[in-house]
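Below is the sequence, then the predicted model.
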Amino acid sequence: MVDTVRVPIVGAYTPAYAHPGDAGADLRAAESLVLAPGCRATVGTGVSIALPFGYAAFVVPRSGLAARHGITIVNSPGTVDAGYRGELRVTLLNTDAEEPFSIEVGDRIAQLIVMPVTRAEFASVKELDETQRGTAGFGSTGHRDTTEGSTE
C-alpha cells in the first residue's frame, strides 16, 4: 500500500502522476514564452497548494526536457514549505547554447514531489564526533571503485 496525503489545490492544472509508482507529479505552464539559449525565466503554473504541516514539496526538473532540450531548473530542487500559499512558479534555464525553447500553456515543465519532513533541533557543541569520512568533501570518494576484485 502507498501512503497518501491530501493536498488541497487551487488552479487550472492539477499536478498529476504520469504512471503508477511515480514520485513526481507533473506541473504545467500557465503561460507561454520562449526561452532563448542560455536564458532563464520564472514560469507560472497557476497552481497554489496547502501542504499540511510536517510536509514539504520539492520542484524538480523533468528528465526528458533536460535530456532532449537542455531545460533545467535553476534552484533545483525548489522547496515549497507547508506555510506557503502562493502560486508555484518554476525558474527554468535553457542550457542549450544555440536553440531557443518554446513553452506553451499546458506544457509539462517540472515535477512536484511531496515528502514528509522532520524539523531538526540544532544543538551547539564544542566538537563533532569522529567518522571514517571525517572532513573530506566533494569528490573525496573518487569516481572509480578501487576495492579488491572490482571490475569498474
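Now that the structure is in, tell me what you want to look at. Residues are numbered from 1 along each chain as shown.

going forward, measure contacts and count neighbours with C-alpha atoms only.
OK.

Helices along this structure, start to end?
63-69 (DSSP state H).

and the residue positioned nearest the centre of it, how far is that from residue 143?
In the chain, the residue lying closest to the centroid (C-alpha atoms, centre = their mean) is residue 60, at 2.0 Å. Using C-alpha to C-alpha, to the nearest Å, residue 60 is found at 25 Å from residue 143.

Could you do residue 137 as well?
For residue 137 relative to residue 143 (C-alpha to C-alpha), the value is 14 Å.

Same question for residue 121.
Taken as C-alpha to C-alpha, the span from residue 121 to residue 143 is 34 Å.

what ranges do the strands span in the protein?
9-11, 25-28, 33-35, 40-49, 55-60, 71-73, 78-80, 87-94, 101-103, 108-116 (DSSP state E).

Columns distance to residue 1 on top of the ones you listed, output as CSV?
Formatted as CSV, these follow (distance: least, C-alpha to C-alpha, whole Å):
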stretch, distance to residue 1
strand 9-11, 24
strand 25-28, 18
strand 33-35, 40
strand 40-49, 24
strand 55-60, 19
strand 71-73, 32
strand 78-80, 26
strand 87-94, 29
strand 101-103, 36
strand 108-116, 16
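
alright, now check it against this:
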Amino acid sequence: MIWLTPFGGFPLHAVSSSPAFEMKVLDPRIHEWGLPRYQTDMSAGIDLYACVDEPIELQPQAEPVLIPSGIAILMNNANMVAFLLARSGLGHKKGLVLGQAVGTIDADYADQIFISAWLRNPPGSASLTVNPGDRIAQLVFLPIVRPAFRIVEAFSATTGRGRGGFGSTGV
C-alpha cells in the first residue's frame, strides 16, 4: 500500500486531521507519469491524467468526450465528497472544461473516474489535442453536510430575500 501525502511526500503538518482514502491505479502508465498529487503544498486539488491510448482531437462545441483518469478512489466516508473540476489554466487559455461543469464523486463510488472533456470555444476555433498523460482535470475533496429535513406547510422564519432568485440581488 502506498500512502500519498498532500504534497508529493512532504510531511502532513497543517492537515494532520485529513482523512486517508484508498486509491487504485488502473492504468500502469500512472506510475510513469507520477501518481496524482497536489502540485504545491497549498493546492486544493490533485491533477488527473488523460489515460487515453492515442491523442484525442476535441472540436469546439462538439459533444463531450469521456476520458478515463486511470484511477479509482474509495472515500467510504459519508461526510466527504469529491468534485471533479476543470484545471483553471486549460479552461481559461484553451477552453477545455468539463461537459457537466462540475462532476460529483460520491463517497461510495469506487469505480474508475472519468473526465467529461468539452471544448467550449466558438465553432470555427482551433481544435485541442489531448495527449496520453496530459493533466486535464483536478479532483477536490470537501466535507459535506447531510441535513435531515422536516416537512412543513410554511417556513418558521422569513428572510429579506424571500423568493428572489436569479439576479434578484443584482447582475
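All right, it came through fine. As the structure is a prediction and not an experimental result, all values here were calculated from the model.

Tell me how the two chains score on TM-score.
Scored against TM-score structural alignment, normalised by the length of the first structure, the superposed chains reach a TM-score of 0.88; 143 aligned residues with a C-alpha RMSD of 1.3 Å.

right, so of the strands of the first structure, which gets closest to residue 18 of the first structure?
strand 25-28 (7.1 Å; C-alpha to C-alpha).

Tell me which residues are up against the closest one.
The list of residues contacting strand 25-28 of the first structure from outside it, by C-alpha atoms under 8 Å, 6 or more residues apart in numbering, reads 13-18, 45, 105-113.

In the residues you listed, find the pair that's most separated.
105 and 113 (21.4 Å).

Who has more neighbours out of the two?
The neighbour comparison of residue 105 of the first structure against residue 113 (other C-alpha atoms under 10 Å) goes to residue 113, with 17 against 13.

The more buried one maps to what in the second structure?
Applying TM-score structural alignment, one finds that residue 113 of the first structure aligns to residue 140 in the second structure.

Please report the distance of that match from residue 49 of the second structure.
From residue 140 of the second structure over to residue 49 of the second structure (counting by C-alpha to C-alpha), the distance is 14 Å.

same deal with residue 62 of the second structure?
On the measure of C-alpha to C-alpha, residue 62 of the second structure and residue 49 of the second structure end up 21 Å apart.

neighbour count winner among those two?
Set residue 62 of the second structure next to residue 49 and count neighbours by other C-alpha under 10 Å: residue 49 wins out with 27 against 12.

Map that one onto the first structure.
In the first structure, residue 49 of the second structure lands on residue 28 (TM-score structural alignment).

what sits against the residue nearest to that match when sequence neighbours are not counted?
Distances taken as C-alpha to C-alpha, 6 or more residues apart in numbering put residue 108 closest to residue 28 of the first structure, at 4.3 Å, once the chain neighbours are dropped. Counting by C-alpha under 8 Å, 6+ apart, residue 108 of the first structure makes contact with 26-29.

What separation do you get for residue 108 of the first structure and residue 34 of the first structure?
The value you get for residue 108 of the first structure to residue 34 of the first structure, if C-alpha to C-alpha is used, is 15 Å.
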